[in-house]
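Student: for reference, the sequence and a predicted model appear below.
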Amino acid sequence: MIYEMTVQVRVTDMQEGQRWYETLLNRTPDFIPHDGFAEWELIPGCWLQVAEGTPTPNSGPIRLGVEDIGREKERLSSLLGTKRFDIHEREEVPVKWATFQDPWGNGIGMFEYHSKSEMQARIQSLFGKKK
């Protein structure tokens, strides 16, 4: 039985990396066990670890579900200078999505459900509440 997961990205400058991911996630880390390492629990049981080290070429993308991908594109372009954040959609796919890279080459992505009721159902199934 799998009950929890972690995903790790590596950055060459931990101070800059932590600051970049704090801006991306709109909050400080949930856990910093030691120098060179920070963790965010994104949803219950799903952790993103940022570790100082050599980035893995072409890693990811880690895709994050968001309420409004257009608003996130504007926010991240303004605050982090993200580039190549093109939003895609296909008729047969229930979400629109985008992929970009952090400054260390790690793939990051976002997606937004076309159906707000489907998004609400997912939020309720994960958190037991409506957003």
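Tutor: Done, it's in.

Student: from here on, contacts and neighbour counts on C-alpha atoms
Tutor: Noted.

Student: for the protein, which segments count as strands?
Tutor: Secondary structure of the chain, counting by DSSP state E: strands at 5-11, 31-34, 37-43, 46-52, 62-65, 88-89, 95-101, 107-113.

Student: out of those, which comes closest to residue 127?
Tutor: strand 37-43 (8.5 Å; C-alpha to C-alpha).

Student: can you list the strands of the chain in JSON lines and add distance to residue 18 and mean neighbour count?
Tutor: Shown next, in JSON lines, are the strands of the chain (distance: least, C-alpha to C-alpha, whole Å; neighbours: other C-alpha atoms under 10 Å):
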{"stretch": "strand 5-11", "distance to residue 18": "9", "mean neighbour count": "17"}
{"stretch": "strand 31-34", "distance to residue 18": "10", "mean neighbour count": "10"}
{"stretch": "strand 37-43", "distance to residue 18": "7", "mean neighbour count": "18"}
{"stretch": "strand 46-52", "distance to residue 18": "7", "mean neighbour count": "19"}
{"stretch": "strand 62-65", "distance to residue 18": "16", "mean neighbour count": "15"}
{"stretch": "strand 88-89", "distance to residue 18": "28", "mean neighbour count": "12"}
{"stretch": "strand 95-101", "distance to residue 18": "15", "mean neighbour count": "19"}
{"stretch": "strand 107-113", "distance to residue 18": "15", "mean neighbour count": "20"}
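
Student: want to compare, so here's the second one:
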Amino acid sequence: MQISAIYANLCCTNIQRSARWFETLFNRDPDRKPMPGLLEGRHRNGCGFQLYEDAEGAGDGTVQLIVKDVRSEHERLRGIGPGQVELGGDRMVLRLRDPDGNLVMLTEERGA
């Protein structure tokens, strides 16, 4: 199998409400709305994110995003409820919960 891209996917109960939250998280609007109830954002190096309206699957997901500076993201995201920056080993982690309770982890690899 030759993979050209990979997308993380989280489910939500209300696409409009969750879209606003993720627009704040990613600091941008989605790139595409390929079908009703689905939003996509394309990122660098073949990575992407999908938000799908599906009440049954909402709240059970986890996505980890590797960022360059967790502390600056913590400051920028104060309005959407970030936890405290956690230090552990060779990384710093910031945990957030989207409106449905899905876990979003921002991770900075220290010394990388």
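Tutor: Looks like it arrived, so ask away. Everything numeric in this text was worked out from a predicted model, so none of it was measured.

Student: ok, back up a step: looking at the strands of structure 1, which is closest to residue 76 of structure 1?
Tutor: strand 95-101 (10.4 Å).

Student: check the mean deviation of that closest one from structure 2.
Tutor: Strand 95-101 of structure 1 differs from its equivalent in structure 2 by a mean of 1.4 Å after superposition (mean C-alpha distance after the TM-score superposition for structure 1).

Student: what's in contact with that strand?
Tutor: 61, 63, 69, 82-90, 107-114 (C-alpha atoms under 8 Å, 6 or more residues apart in numbering).

Student: repeat that with 7 Å
Tutor: Strand 95-101 of structure 1 has contacts (C-alpha atoms under 7 Å, 6 or more residues apart in numbering) with 83-89, 107-114.

Student: returning to that earlier point: how about the strands of structure 1 in CSV, adding distance to residue 75 of structure 1?
Tutor: Shown next, in CSV, are those (distance: least, C-alpha to C-alpha, whole Å):
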stretch, distance to residue 75 of structure 1
strand 5-11, 22
strand 31-34, 25
strand 37-43, 19
strand 46-52, 20
strand 62-65, 15
strand 88-89, 18
strand 95-101, 14
strand 107-113, 13
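
Student: need the contact list for residue 20 of structure 2.
Tutor: Applying C-alpha under 7 Å, 6+ apart, no residues contact residue 20 of structure 2.

Student: residues contacting the closest residue to residue 31 of structure 1 other than its chain neighbours?
Tutor: Setting aside the residues directly before and after it, residue 31 of structure 1 is nearest to residue 39 in space (C-alpha to C-alpha, 6 or more residues apart in numbering), at 5.1 Å. Counting by C-alpha under 7 Å, 6+ apart, residue 39 of structure 1 touches 29, 30, 31, 32, 47, 48, 49, 50.

Student: can I get these in CSV with distance to residue 21 of structure 1?
Tutor: Shown next, in CSV, are the contacts of residue 39 of structure 1 (distance: C-alpha to C-alpha, whole Å):
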residue, distance to residue 21 of structure 1
29, 9
30, 12
31, 13
32, 13
47, 13
48, 10
49, 10
50, 8
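
Student: ok, those vs residue 125 of structure 1, which is closest?
Tutor: Closest to residue 125 of structure 1, out of all of those and judged by C-alpha to C-alpha, is residue 47, at 18.3 Å.

Student: I'd say residue 32 of structure 2 and residue 48 touch.
Tutor: No: judged on C-alpha atoms under 7 Å, residue 32 of structure 2 makes no contact with residue 48 at a distance of 11.0 Å.

Student: closest one of the contacts of strand 95-101 of structure 1 to residue 124 of structure 1?
Tutor: Closest to residue 124 of structure 1, out of all of these and judged by C-alpha to C-alpha, is residue 113, at 14.3 Å.
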